[in-house]
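S.K.: requesting a structural model of the entry that follows:
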Amino acid sequence: MNPVTPSSGSANGSIAPTDGPEGAAGRSALSTYQDWWRAQAEAFGRTDSDGIALEAYSSGRALSDTVSGLRQLRDAKMVMTGEPRNSPVVKAVDLKADPQTVVIEDCVDVSGWHRVDAVTRAAREPAGALSRYVATASLRNFQAHWLIYDFKREVGRTC
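M.R.: Model prediction:
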């Protein structure tokens, strides 16, 4: 899988190597990142989800922030419908770090992922919510498995 540049380009035009060990690490981290988003879409689309599946792809602040958001949504008796779209690019790979790290930049498009009442399915989008934003995910390799440990939405940057 070759990296896809976020729509409208990136503030930092460089991408990580796509060949050799760095390329393999980047592709593996990208796969984890995309699986994390699929797990989020599934968890946020159900009223009975506790977010436990997210632990397979994330830890630390990324996991706690996502589970907190899931609880807030559930407490408000809402779910998400549709799916987010992503255009992730591997920006950095450090195989000499301990643990090894990968940084991914993404253009997250949530224009097709909507907050709705869990019972009536009536739209309940918050006013002023962004539909597209740049995000940075930081991943660490633990026991030959990539985990997202930090995810930052750059609300001042659109894509």
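S.K.: CA only for contacts and neighbour counts going forward, please
M.R.: OK.
S.K.: so S31, which of the three states?
M.R.: Counting by DSSP: H, G, I helix; E, B strand; the rest coil, the backbone at S31 sits in helix.
S.K.: repeat for the one 4 residues further on
M.R.: Reducing the assignment to helix, strand or coil with three-state DSSP, the entry for D35 is helix.
S.K.: could you find the closest non-adjacent residue to it?
M.R.: Y57 (7.3 Å; CA to CA, 6 or more residues apart in numbering).
S.K.: from memory that neighbour sits against D150, does it?
M.R.: No. Counting by CA atoms under 8 Å, Y57 does not reach D150; the two are 11.4 Å apart.
S.K.: sorry, back to before: for G20, see how far away the residue nearest to D35 is.
M.R.: Y57 is 24 Å from G20, where distance means CA to CA, to the nearest Å.
S.K.: neighbour count winner among the two?
M.R.: Y57 (23 against 9; other CA atoms under 10 Å).
S.K.: residues contacting the residue nearest the centre of the chain?
M.R.: Central residue of the chain (CA atoms, centre = their mean): W37, 5.0 Å from the mean position. Residues in contact with W37, defined by CA atoms under 8 Å, 6 or more residues apart in numbering, are P84.
S.K.: quick one more, to check against the first:
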Amino acid sequence: MWQDFAQAGHTSDWQSPQLGRYATGIALTNLSRGLYADHYNGLVTKGEPVLSPRVTSADPADDPAKIVITDCGDSTHWLKYRTDNGQLADDKPGGHQLINAIVEKQVDGSWEVTDFGVHDVGTC
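M.R.: Now for the predicted structure:
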């Protein structure tokens, strides 16, 4: 999901069909809204996050339909830039951020992120 989001961020393409490959529901809405806001404000994102996700819970444990994934994502080299002058738009440098995501098994058997939260830099 994050790779597709990072790729769409290079042009702030809030309508990228790739966004829906691994995200649905609230997660997909939040990804699209974030990219639309960047597009509207003349911003693009360059680079990609560094991620090391791990499953921290599964429900039910013996045959999960929902899992929680936790990560300490590094956004140091994944920053926003202004499209009008190419200058860095982030007022804070990137860094390590706690990320929690809910991933649920879909009717077709696939797994998709249904919700996520990204905390402030320095939270992990």
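S.K.: give the aligned equivalent of the residue nearest to D35 of structure 1 in structure 2.
M.R.: Mapped onto structure 2 by TM-score structural alignment, Y57 of structure 1 lines up with Y22.
S.K.: wait, that match touches M1, no?
M.R.: Yes. Between Y22 of structure 2 and M1 a contact is recorded at 5.2 Å, counting by CA under 8 Å.
S.K.: quick check: neighbours shared by the two?
M.R.: Counting by CA under 8 Å, 6+ apart, the contacts common to Y22 of structure 2 and M1 are V113.
S.K.: quick one on the thing from earlier: and the residue nearest to D35 of structure 1, how far is that from G156 of structure 1?
M.R.: Taken as CA to CA, the span from Y57 of structure 1 to G156 of structure 1 is 26 Å.
S.K.: name the residues of stretch 101-119 of structure 2 that are buried.
M.R.: Within stretch 101-119 of structure 2, the residues scored as buried using 16 or more other CA atoms under 10 Å are A101, I102, V103, E104, W111, E112, V113, T114, D115, F116.
S.K.: okay, and the last one sits in which element?
M.R.: Assigned by DSSP states H and E, F116 of structure 2 belongs to strand 111-121.
S.K.: would you mind measuring from the counterpart of E105 of structure 1 in structure 2 to Q97 of structure 2?
M.R.: Under the alignment defined by TM-score structural alignment, E105 of structure 1 corresponds to T70 in structure 2. Distance from T70 of structure 2 to Q97 of structure 2, counting by CA to CA: 10 Å.
S.K.: same question for T29 of structure 2.
M.R.: T29 of structure 2 is 21 Å from Q97 of structure 2, by CA to CA.
S.K.: equivalent analysis for Q18 of structure 2, please.
M.R.: 24 Å.
S.K.: longest single helix anywhere in structure 2?
M.R.: When structure 2 is parsed with DSSP state H, its longest helix is helix 25-40.
S.K.: compared with structure 1, how much does it deviate?
M.R.: Superposed on structure 1, helix 25-40 of structure 2 shows a mean distance of 0.6 Å to its aligned residues (mean CA distance after the TM-score superposition for structure 1).
S.K.: ok, and for that helix, which residues are buried?
M.R.: Applying 16+ other CA under 10 Å to helix 25-40 of structure 2 flags A27, L28, T29, N30, L31, S32, G34, L35, Y36, D38, H39 as buried.
S.K.: would you map the strands across structure 2?
M.R.: Ranges of strands in structure 2, per DSSP state E, are 43-47, 54-59, 66-74, 78-82, 96-105, 111-121.
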